[in-house]
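# can't give you the sequence, but here's the structure:
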């Protein structure tokens, strides 16, 4: 796995854009539409709904929190396969799974189980026109991500288990991904993702070492994700991005300096993804900002408004970042 240039471009293949937006409405109302592929709720959203297209992640905010809604062509189908929920249309597929850590035997075993089940299901469940589904983007949420010392840290254990189970998910290489810590005390690993009938292209950031080549100091198994995925619709799906240059965290203890460094990394990713994506830039992206300290929200929002006034309002959520010396992380879907 290496840089963009070493991977074949898929952008010439036909794939409609995934429509992603934040919506202030009831989840039941949104899910009534037959073009809705997925609805992700946070904070005050319902804990559960009897619809495989819906998942709630217990990350809090300090006000009314919109739903994240993915739309594609009409005629979305959905169902369940064991612990895995899914929905699909002609070109895209959404999937989610929750694994109880205690029943699985710990967070590493839960990660291995989740990824093995996703990979096995993808191998036997193609898209409606029989095309295989290629994973474009993954999100991972687990409680107390920084708990534990050294290699016993829960994030490092998660990485260990994910690496054991990811083979079927990463048939065409690693995709973009996010891993964030919830604070709900519920030891349940949540994984959800997006796949499509056209493979994406992994994008690496020239300012950063590829995650899978991190040195041993970050754990026994390096994280297995790309910095972004460029889709066949020439959209950019951006991994959780923080103030890391090379492989080292920058500006420890200074949230606003880390925000500035994160924005530089996001600009670098857009440039690495090609001229069309770079021209659209972050202003065309649906962004999530993850903050370790809720007290930083106003300063972060003011900084974004001052330095990036063209940005649409991001969704700000409070959670723990995968490294305990990082205060902020941003991910996004370019429209």
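Nice, thanks for sending it over. What you see is a predicted model, and the numbers here were worked out from it, not measured in a lab.
# okay, CA-based contacts and neighbour counts for the rest of this
Fine.
# any idea how far stretch 284-300 is from the chain center?
Averaging C-alpha positions (CA atoms, centre = their mean, to the nearest Å) puts stretch 284-300 16 Å from its chain's average.
# quick check: end-to-end length of that stretch?
19 Å (CA to CA, to the nearest Å).
# now swap in stretch 33-48 and tell me
18 Å.
# in that stretch, which residues are buried?
35, 36, 37, 38, 39, 40, 41, 42, 43, 44, 45 (16 or more other CA atoms under 10 Å).
# spatially nearest residue to the second one, not counting backbone neighbours?
Pointing back at residue 36 there. Nearest in space to residue 36, with sequence neighbours left out and distances taken as CA to CA, 6 or more residues apart in numbering, is residue 71 at 4.5 Å.
# take a look at this one as well, against the first:
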């Protein structure tokens, strides 16, 4: 494991010092990027916002700067300007990355990245190019076989972080941890099942990949129940597997794996003053629900209630409001070329008593864990979003979102209406009124508080129409558009993102 502090000498192992390693993307460029003449003055957002964006969904290098006090995050969406050989396009992307980092007011380190590839056979060359660029300590990296809608051979989403107190720990090429403000984020990327498992059978492949993910988290000193965001990239997601769909088998596997995992337990049910008060739904399936209740001594505990057909819509009498959510991580389950499975996640560790996690559900959508069996024999286990309240701000990880109301798909065959509905769903999900309904007062966000979005499109021909709507609705929020199959045949678009917003009037 390699441990480093930005702006300070790096530690190689427990005792040996190795100056200049891994503070920035390339060892050869470290001094230039740390103190180069191109650095700009810090751009501050509007007083009530945390995010400063310069994207519009069309530029080759779109960025959002997230102000976190003594530290900062930078979201980068990068595509090459040319259309030459793969190597030249990849080098173009890395040049854009270097330039964007040089323009920041402080040194920043890339900690995780996702590379979208048009051709799977370009992955090996891309790995070699990135290794030359970053040196021995690379960001946690996903390689996805999802063609950029722009026609480029590749596109990149990257996250960088900077600040005096920031420390970066490398555990393996797939596992990295970032610490600041007494919070530690663990990034795991590119986790796969044993060779060939998923191409033959999804169910054992998913179980094997999740076991590998659990091992990776333990390697970094974390646990599976501390995951706040998950991604499942499944080749042939809507293809048949026996009598079922491959996505259905993914749902069956994660249901079984999650069965005894108390997601968020350290930050949800055990915090004094937590917004989940008496009557909030903690975990549910189609037959029963665990309800958070307060004992006579004032302690929070779980009580099981049976669920009837109309229980959730009716609100379980006076004890289970419609907005209540099962505690599962925010998640995306999306297709890609081929038959592989790739899993990645973000987990967190902290001793801070003011950190609270709240799973969010949409007031106009059925929680996924309560979907009727026609959409999957085992319902998908995820929350519409996970909100992390920490100090005076909230980070909201938004799950892959589509044109769904209640549990039904809407606007079949109409990309414009599906895109509008999808964005409407995101807007309602992160609105202050929905946060209030979930018990998190003084919190909430708008579409302009998004640091970035990914837009997955089923059909290339829908790109222009979808992009035009996204540019109008999201404004300057950086965006990447990629071709990927959505989990239902009739759904044409899926959008995910992350928002940063201030928490006021607490």
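Cool, the structure landed. Keep in mind it's a predicted model, so treat the numbers as computed, not measured.
# which stretch of the first structure lines up against stretch 291-308 of the second structure?
Under TM-score structural alignment, stretch 291-308 of the second structure corresponds to no residues of the first structure.
# ok, back up a step: the residue nearest to residue 36 of the first structure contacts residue 23, doesn't it?
No - contact criterion CA atoms under 8 Å: residue 71 of the first structure and residue 23 do not qualify, at 11.8 Å.
# neighbour-wise, which of those two wins?
The neighbour count for residue 71 of the first structure versus residue 23, taken as other CA atoms under 10 Å, is higher for residue 71 (20 against 14).
# what does the more buried one align to in the second structure?
Using TM-score structural alignment, residue 71 of the first structure pairs with residue 160 in the second structure.
# repeat that for residue 248 of the first structure.
For residue 248 of the first structure, the residue aligned by TM-score structural alignment is residue 408.
# contacts only, for its match.
By CA atoms under 8 Å, 6 or more residues apart in numbering, residue 408 of the second structure lies in contact with nothing.
# still on that earlier bit, distance check, the residue nearest to residue 36 of the first structure against residue 135 of the first structure.
With CA to CA as the criterion, residue 71 of the first structure and residue 135 of the first structure are 17 Å apart.
# which is the next helix or strand following the host helix or strand of residue 342 of the second structure?
If you go by DSSP states H and E, residue 342 of the second structure is part of strand 341-350. Tracing the chain C-terminally past strand 341-350 of the second structure and defining elements by DSSP H and E, one meets strand 356-360 next.
# so which other helices or strands are in contact with that following strand?
strand 385-390 (3 or more CA pairs under 8 Å, 6 or more residues apart in numbering; DSSP states H and E).
# may I see the buried residues of the strand it packs on?
For strand 385-390 of the second structure, by 16+ other CA under 10 Å, it's 385, 386, 387, 388, 389, 390.
# output those in JSON lines; the columns should cover distance to residue 427 of the second structure.
Formatted as JSON lines, those follow (distance: CA to CA, whole Å):
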{"residue": "385", "distance to residue 427 of the second structure": "12"}
{"residue": "386", "distance to residue 427 of the second structure": "15"}
{"residue": "387", "distance to residue 427 of the second structure": "14"}
{"residue": "388", "distance to residue 427 of the second structure": "18"}
{"residue": "389", "distance to residue 427 of the second structure": "19"}
{"residue": "390", "distance to residue 427 of the second structure": "22"}
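# tell me the one among the residues you listed nearest to residue 32 of the second structure.
Set against residue 32 of the second structure, the nearest of those by CA to CA is residue 390 (33.9 Å).
# mind listing the strands for the stretch 1-150 of the second structure?
Here the stretch 1-150 of the second structure has its strands, by DSSP state E, counting those that start in this stretch, at 2-5, 10-12, 16-18, 51-53, 61-68, 71-78, 109-117, 140-144.
# so where in the first structure does the second one end up aligned?
Here strand 10-12 of the second structure fails to align to any part of the first structure, judged by TM-score structural alignment.
# map residue 94 of the first structure across to the second structure for me.
By TM-score structural alignment, residue 94 of the first structure lines up with residue 187 in the second structure.
# what's the neighbour count on residue 215 of the second structure?
15.
# and residue 24 of the first structure, by the same measure?
Residue 24 of the first structure: 11 neighbours (other CA under 10 Å).
# pull out the buried positions in stretch 204-220 of the second structure.
204-214, 216-217, 220.
# quick check: the farthest pair among the residues you listed?
204 and 220, at 24.7 Å, using CA to CA across those.
# contacting residues around the residue nearest to residue 36 of the first structure?
Counting by CA under 8 Å, 6+ apart, residue 71 of the first structure has contacts 18, 19, 20, 35, 36, 37, 38.
# show me the two of those that sit farthest apart.
Across these (CA to CA), the longest gap, 11.8 Å, separates 20 and 35.
# what does residue 190 of the first structure correspond to in the second structure?
In the second structure, residue 190 of the first structure lands on residue 342 (TM-score structural alignment).
# for burial, what's the neighbour tally of its match?
21.
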